[in-house]
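>>> no sequence for this one, just the structure:
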């Protein structure tokens, strides 16, 4: 049985500074230890997550312009490697793949059916550039998928083997609201190594600290120097500045209570008139975890396979019972997604299911903004409480 990864945090080791050569050495050391390094790189007019052979493949000098239903790469005036916010993919794509075969079955010449369970060896990944919001998202998925009642051992095996290198945010995007969800821009617990990028007159460098013994061991093998007070101050100031420049906010109300009390709000009709129920928000979300199974056969009927794949609460079949779908209207499906994400997730898993990354806003084809919807529901609730 796979076990949940142990909680991680600061080991108390002295922080250090890596230059650009040290960052590339980090990639090479991890590769020499048999890990596949995955990080951000520019491809197809977007910053995507892909295997890296060198730190030179990072998106130096690139930023992003984000808004509802809008994503665009923009050139920066500096050579920052991590001055961009969360892209279209999340680490969920590697820890909880979109489609996985569970078993296959073949009918032999004697007519006997032989079933073979798929047992894939989990890859040894090193994730470079994990944003604090995504670090929180991984922790949320750990609670969901490694809980006692409905444990996903395949996820557990992938998660236990993953080495996480967090990068604190110094440049929030136009749709970011991690501060409202207490998920950034500083890195919380869960990392093996945390980096903060610094660019000033003293040069281009990264303040690094270890969060686990393995992280400390990796840092010990890199060309580095002791951290100086100026680098620490600049790094801390950059993160504090990012916290003050979030592109979006959530209302200060208790969201769990707000959503529970807003099931009959008229605002749902407004969003239903715009929502295409395409499910893009759930596919881009780093915490949405719903899956379904599908069975397929070949034309002879002698070979069959069962696959697990991502599913979405926007799919009509998602809530289909013998009498038809439970949530037939677009209104009810959007309401289910938002109330679960911000409200009833607390009842199931002890926290919100949202980390403030803003992906659902960016990748909604009609630009629906869940922060705008939350504020609208809050205003409607306040209006009802006012005396006539």
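Ah, there it is. Everything numeric in this text was worked out from a predicted model, so none of it was measured.

>>> when you work out contacts or count neighbours from here on, use the C-alpha atoms and nothing else.
Noted.

>>> assign a three-state SS to the residue sitting furthest away from the middle of the chain, would you?
Of all residues in the chain, the one whose C-alpha sits farthest from the chain's mean C-alpha position, using C-alpha atoms, centre = their mean, is residue 110 at 48.4 Å. For residue 110, the secondary-structure state derived from DSSP: H, G, I helix; E, B strand; the rest coil is coil.

>>> below is an additional structure, to be compared with the one above:
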């Protein structure tokens, strides 16, 4: 963590003041809320909208909310949604065409005007945003909608105080401490019965916001307490995965028997790709009215687990469950590196939690390597 003179302390009331100050600057404020028995990201107006005193219990194919024995506002891991939902929309109209007589006019979709303030962004999610920045902004072809939303975004990150049952961000070097990319970063302290937050600034916008709210410098003891929170989280990951040899391991084992075994369990339901914070595959479809006078082109999230995704004239390139699961896992952990220079996995564990049959990415890697869990942990 930064030196004591670079870290401030705010109270819960100060956090409320921060939300008001952000809104006063014209941002749409989105953060964690409790809906449908899960932690979901939605518009918030005050700290009372946050999941105070709740946590999540996660394992393969299992997610439950449970009461904590304190009033933590960010005392959970991650829910089924990621910030991808707001920056790379599940459904986006690209253009509209209208016919009047013999004339046809095509109108591109207007750029979004939202200024999004994301509250409670975890380290793994911050890393996922950085990965999607590389996908959508880092090449010759730039996604204009993503570019506009990203340029206007404000990020209030939170260092994790609790690891989930399927978390393995430490293995992926993606957490639990937020290292960069944020405007403000919080660490929730609950020791001694006094609830407060360490707050660090990462941008001029973040510094300007901090100056608008009541705060005081953090003491050395509070800095150490914040470090202890993150260290405790890092040492209690629900999963682990060795990563130093993943590229060679997966690309040299494309016919490993484990692909056949996992195919007997995989439902190709696409859950893992939909909850993943970095998956970016889309399809495009055109719709028109019955009179043929108006047509629209829409972009929608898609998944490499569907038969249609790899369809070309004559059939699907990946017709079997085995080939589709292998495509997803080898791309995420290996060939993504060839394509974008980094792994596509941030260790958030969502693909494990939200798989209906509990397929575990880390377990599949161990099986292909031929190690048991104990042997891998000792390496």
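Thanks, I have it. Note that the structure is predicted; figures quoted are calculated from it, not measured.

>>> against residue 300 of structure 1, how distant is the residue farthest from the centre of structure 1?
Shown here: residue 110 of structure 1 relative to residue 300 of structure 1, a distance of 15 Å by C-alpha to C-alpha, to the nearest Å.

>>> ok, residue 189 of structure 1 next?
From residue 189 of structure 1 across to residue 300 of structure 1, the span is 52 Å (C-alpha to C-alpha).

>>> who's more crowded, those two?
Under the neighbour definition other C-alpha atoms under 10 Å, residue 189 of structure 1 and residue 300 were set side by side, and residue 189 has more, 17 against 7.

>>> just tell me what the more buried one corresponds to in structure 2.
Aligned against structure 2 by TM-score structural alignment, residue 189 of structure 1 finds its counterpart in residue 180.

>>> ok, that match - contacts?
Applying C-alpha atoms under 8 Å, 6 or more residues apart in numbering, we find residue 180 of structure 2 in contact with residue 202.

>>> likewise the one 3 residues further on?
Under the criterion of C-alpha under 8 Å, 6+ apart, the neighbours of residue 183 of structure 2 are 154-157, 201-207.

>>> distance to residue 274 of structure 2 and secondary structure for the residues you listed - can I get that in TSV?
TSV is the format used below for those (distance: C-alpha to C-alpha, whole Å; DSSP: H, G, I helix; E, B strand; the rest coil):
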residue	distance to residue 274 of structure 2	secondary structure
154	24	strand
155	22	strand
156	24	strand
157	23	strand
201	32	strand
202	30	coil
203	31	coil
204	34	helix
205	32	helix
206	31	helix
207	35	helix
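
>>> quick one: which two of those are the most distant?
157 and 204 (15.4 Å; C-alpha to C-alpha).

>>> who's more crowded, those two?
Shown here are residue 157 of structure 2 and residue 204; by other C-alpha under 10 Å, residue 157 has more neighbours (27 against 11).

>>> and the corresponding residue of structure 1 for residue 29 of structure 2, what element?
With the correspondence set by TM-score structural alignment, residue 29 of structure 2 lines up against residue 37 in structure 1. With elements delineated by DSSP states H and E, residue 37 of structure 1 resides in strand 36-43, which encompasses its position.

>>> which part of structure 2 lines up with the following helix or strand past that strand?
Scanning the chain past strand 36-43 of structure 1 towards its C-terminal end, the next helix or strand to appear is strand 46-51 (assignment: DSSP H and E). Per the alignment by TM-score structural alignment, strand 46-51 of structure 1 matches residues 38-43 in structure 2.
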